[in-house]
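Participant: Here's a sequence, model it:
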Amino acid sequence: MMLTLTRPDDFHLHLRDGQALARTVGDALGQCARALVMPNLVPAVDTLEAVSAYRQRILAHVPKGADFTPLMSLYLSQTLSPETLLHAKAQGVLAVKWYPKGATTNSAQGVAHLEALEPILSVMQEVGLILLIHGEVTEAQVDIFARESCFIEEVLIPLRAKFPRLKMVLEHITTAHAVEYVRSQERNLAATITAHHLLFNRNQLLVGGIKPHFYCLPILKKEEDRLALVQAAVSGDRRFFLGTDSAPHARSAKESACGCAGCYTGYATMAFYAQVFERAQALDKLNDFAAKFGAEYYELPYNHGELVLEKRVWQLPETLPFGDTVLVPFLAGEQWHWQVVA
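Facilitator: Below you'll find the predicted structure:
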């Protein structure tokens, strides 16, 4: 069985930097034609000079003639100026990413409360830059499984009331609550959904022992949440589209007493999504989810070219080279039933 798609977009991808790019860029261009690259490096990508330099480091790993375009974002920090945003779109920046301080990997430079940055959000609203949101509160008293729902009620709803014309993306949604909220909004809000949140619930992380390679932020949720995400992804609703949040870490950083959050799905992105959509008897909806709805929201043309998957059994690799070490990819060593072949 063969499945032919328009070359997809990944609207949420971590490529990292330095030696990691040899792994991540090569994997990405085998799965998608464009990827929106996250800016949470150390130091954060929060100036146009940093964006330009990072783009060039990425492009240095794209073979000549390869069909891959990195789409760039800025990191919302105290040092980001309104003047920078006025010139950002002209220099190819699509969006600004807000990481609440302490919410996830490399979020120490993030902003805990947006009140001080309202002038920046006003400029974004005027120039048409999209606000990308890691939608979790970080207060210690809030249960980790409730942080997304609390964020929607306590932060996102007031924020959207204050900036109704600011286009936003609620990244990597994980709950039925998030699905319902996005559906309730008529304009200027969309959401990305990852493959790992579509495939598994929190039992996969915790039952039978803690499995660090399923640990991600936002954390996996209940089965009813997973089913709501699947229903949203296959529904044909243009407000939901593909964003992997693929996030590589060296094996030693995951398999430790304080393991890092992130699942490396980027080596087999479309194989994972294809299995989700097949199980839901909705393979005919995958092309729109992966290659059209995100492009429409970001006001980009559809990609040219095709990606071909074949339904056949293959074994996912146990490890992958990662600079001078290795990483353990998502579902390492498992047998899978879809594979990109062209």
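Participant: Only C-alpha atoms from now on, for both contacts and neighbour counts.
Facilitator: Noted.
Participant: just the strands in the stretch 151-300 of the chain please.
Facilitator: 168-170, 189-193, 240-242 (DSSP state E, counting those that start in this stretch).
Participant: Let me know which of these is tucked in deepest.
Facilitator: Ranked by mean neighbour count, the strands of the stretch 151-300 of the chain are led by strand 240-242 with a mean of 29 (mean count of other C-alpha atoms under 10 Å).
Participant: Mind giving me the packing neighbours of it?
Facilitator: Under the contact criterion of 3 or more C-alpha pairs under 8 Å, 6 or more residues apart in numbering; DSSP states H and E, strand 240-242 touches strand 9-13, strand 189-193, helix 223-233, helix 286-291, helix 293-297.
Participant: quick one: contacts for Leu242?
Facilitator: Asp9, Asp10, Phe11, His12, Thr192, Ile193, Thr194, Phe289, Ala290, Gly294 (C-alpha atoms under 8 Å, 6 or more residues apart in numbering).
Participant: same question but for Arg16, I mixed them up
Facilitator: Residues in contact with Arg16 (C-alpha under 8 Å, 6+ apart) are Thr24, Leu41, Pro248.
Participant: for the strands of the stretch 151-300 of the chain, which one sits closest to Lys222?
Facilitator: Closest to Lys222 of the strands of the stretch 151-300 of the chain is strand 189-193 (C-alpha to C-alpha; 15.3 Å).
Participant: contacting residues for the closest residue in space to Glu223 that isn't next to it in sequence?
Facilitator: In this structure, Glu223 finds its nearest non-sequential neighbour in Asn201, 5.4 Å apart by C-alpha to C-alpha, 6 or more residues apart in numbering. Counting by C-alpha under 8 Å, 6+ apart, Asn201 touches Leu220, Lys221, Lys222, Glu223, Asp225, Arg226.
Participant: run this one through as well so I can compare:
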Amino acid sequence: MFSDIEVTSPADFHVHLRQGEMCKVVTPLVRKGGFKLAYVMPNLRPPITTTEMALTYKKELEAIDPGTEYLMTLYLSPDLTPNEIRKAKDAGIVGVKSYPRGVTTNSEGGIESYEAYYPVFEAMEKVGMVLNLHGEVPSDPTSNTCVLNAEIKFLPHLRSIHERFPKLRIVLEHATTRAAVETVKSLGETVGCTITAHHLALTVDDWAGQGFHYCKPVAKFPDDRLALREVIREGHPRFFLGSDSAPHPSETKSTSTPQVGCAAGVFTSAHLLPLTAHLLEEFGALDKLEGFVSINGRRFYGKEVAAGSEKIRLRRSSAPIIVPNAFGAGTQSVVPFMAGGRINWDIVDS
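Facilitator: Got it, this is the predicted structure:
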């Protein structure tokens, strides 16, 4: 038995496309997964810190797959100035991503003090650029801070930045806790929040000892997962999909070398829309799919779809779809989330 649903112009408002050969593997998979708009993260090596670097990167992505619209971001660093913000805005760059130092992949150059960037935030507020916050603080045994409470301890920073710059559009990225959901809901219309597909499925039990489920921020407790599901089921307009799809070579996800450790990131781009439909259906929110993957995020970013925009059709079948075990090959082989598992939805031709 089949049932079809249609979603207008889905948009992924947080995706990592990497560089070099890995970029060539994963960039076309954004569209394969049902998305034609990708909000691209800047944590490359070296990070994207200038307008010229962002535009060069965008051209590289367009050369790989011109069928996707790429919204570009800059990496918040001491090199970023108010003048560069104005230049970036004029060039069509949409946002600035903040990484606290050392909390995730390629964040070694991350920030340690938000106050130092107030002139940059003021310029962003004036020109209408978005501040994207990786919502964790670094682990610190002296303050009993670790991956399980790093997000909660970050939330006062979110509140203080919003209070100081109430017209600055801010997105708390990849929320994982009930505290984060409640904080965003309590703030003004200029504060939004992304939720990943994998955080709707995972809890701490699923990544402890399982490298392919390990990401930053880590999945938390069952009640935290429930909070993410509840806010989607509610249809709250300031919560929307940002996959944080983060490809790593499979060998870096399955490493057992203590000196190296497991790379942080879960890869979902290649089957993102069917996966999201599958998960929302599981907790009774399938009717909120279009709002979550298209309407809410596009509205927050001012990228609403035009009348008559293309719709993506999904079909549910009694014969589940098997998620491939890997994409790419050799050193560029990427294992997707739920590899070898079954999902109930697939993209079909109109």
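Participant: circling back: among the contacts of Arg16 of structure 1, who's most crowded?
Facilitator: With neighbours defined as other C-alpha atoms under 10 Å, the most crowded of the contacts of Arg16 of structure 1 is Pro248; it has 27 neighbours.
Participant: contacting residues for that one?
Facilitator: His14, Leu15, Arg16, Gly262, Cys263, Tyr264, Leu327, Pro329.
Participant: swap in Arg159 of structure 2?
Facilitator: Residues near Arg159 of structure 2 by C-alpha under 8 Å, 6+ apart: Leu187.
Participant: State the distance from it to Leu168 of structure 2.
Facilitator: Remark: distance between Arg159 of structure 2 and Leu168 of structure 2 (C-alpha to C-alpha, to the nearest Å) = 12 Å.
Participant: can I assume Val230 of structure 1 is in contact with Phe200?
Facilitator: No: contact criterion C-alpha atoms under 8 Å: Val230 of structure 1 and Phe200 do not qualify, at 10.6 Å.
Participant: Ile347 of structure 2: how many residues sit nearby?
Facilitator: So Ile347 of structure 2, with other C-alpha under 10 Å, has 19 neighbours.
Participant: pretty sure it is in a helix, no?
Facilitator: No: counting by DSSP: H, G, I helix; E, B strand; the rest coil, Ile347 of structure 2 is located in no helix; its state is strand.
Participant: quick one: the aligned residue in structure 1 for it and Glu153 of structure 1, what's the gap?
Facilitator: When structure 1 is aligned by TM-score structural alignment, the residue opposite Ile347 of structure 2 is Val340. For Val340 of structure 1, the distance to Glu153 of structure 1 equals 40 Å [C-alpha to C-alpha].
Participant: quick one: stretch 324-337 of structure 2 to chain centroid distance?
Facilitator: 20 Å (C-alpha atoms, centre = their mean, to the nearest Å).
Participant: again but with stretch 35-52 of structure 2, I slipped
Facilitator: In terms of C-alpha atoms, centre = their mean, the gap separating the centre of stretch 35-52 of structure 2 from the centre of its chain is 12 Å.
Participant: Can you point out the buried residues in stretch 175-184 of structure 2?
Facilitator: Ala175, Thr176, Thr177, Arg178, Ala179, Ala180, Val181, Thr183, Val184 (16 or more other C-alpha atoms under 10 Å).
Participant: those helices in structure 1, which residues are they?
Facilitator: Secondary structure of structure 1 (DSSP state H): helices at 21-29, 48-59, 82-88, 118-127, 147-151, 157-162, 176-184, 195-199, 203-206, 223-233, 251-254, 269-279, 286-291, 293-297.
Participant: and Gln141 of structure 1, which of the ones you listed is closest to it?
Facilitator: helix 147-151 (9.9 Å).
Participant: Output the contacts of Arg16 of structure 1 in a markdown table, with distance to Thr104 of structure 1 appended to each entry.
Facilitator: Shown next, in a markdown table, are those (distance: C-alpha to C-alpha, whole Å):
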| residue | distance to Thr104 of structure 1 |
| --- | --- |
| Thr24 | 19 |
| Leu41 | 12 |
| Pro248 | 13 |
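Participant: returning to what we had before: so which of the helices of structure 1 is nearest Gln109 of structure 1?
Facilitator: So among the helices of structure 1, helix 48-59 is nearest, using C-alpha to C-alpha, at 15.0 Å.
Participant: Now do the closest one against helix 21-29, angle only.
Facilitator: 80 degrees (axes from the mean of the first three to the mean of the last three C-alpha atoms, to 10 degrees).
Participant: Helix 48-59 of structure 1 maps to which residues in structure 2?
Facilitator: Residue span in structure 2 matched to helix 48-59 of structure 1, by TM-score structural alignment: 51-62.
Participant: now swap in stretch 280-290 of structure 1 and tell me
Facilitator: With TM-score structural alignment as the criterion, stretch 280-290 of structure 1 aligns to 283-293.
Participant: Between its first and last residues, how far does the matching stretch reach?
Facilitator: Per C-alpha to C-alpha, stretch 283-293 of structure 2 runs 16 Å from first to last residue.
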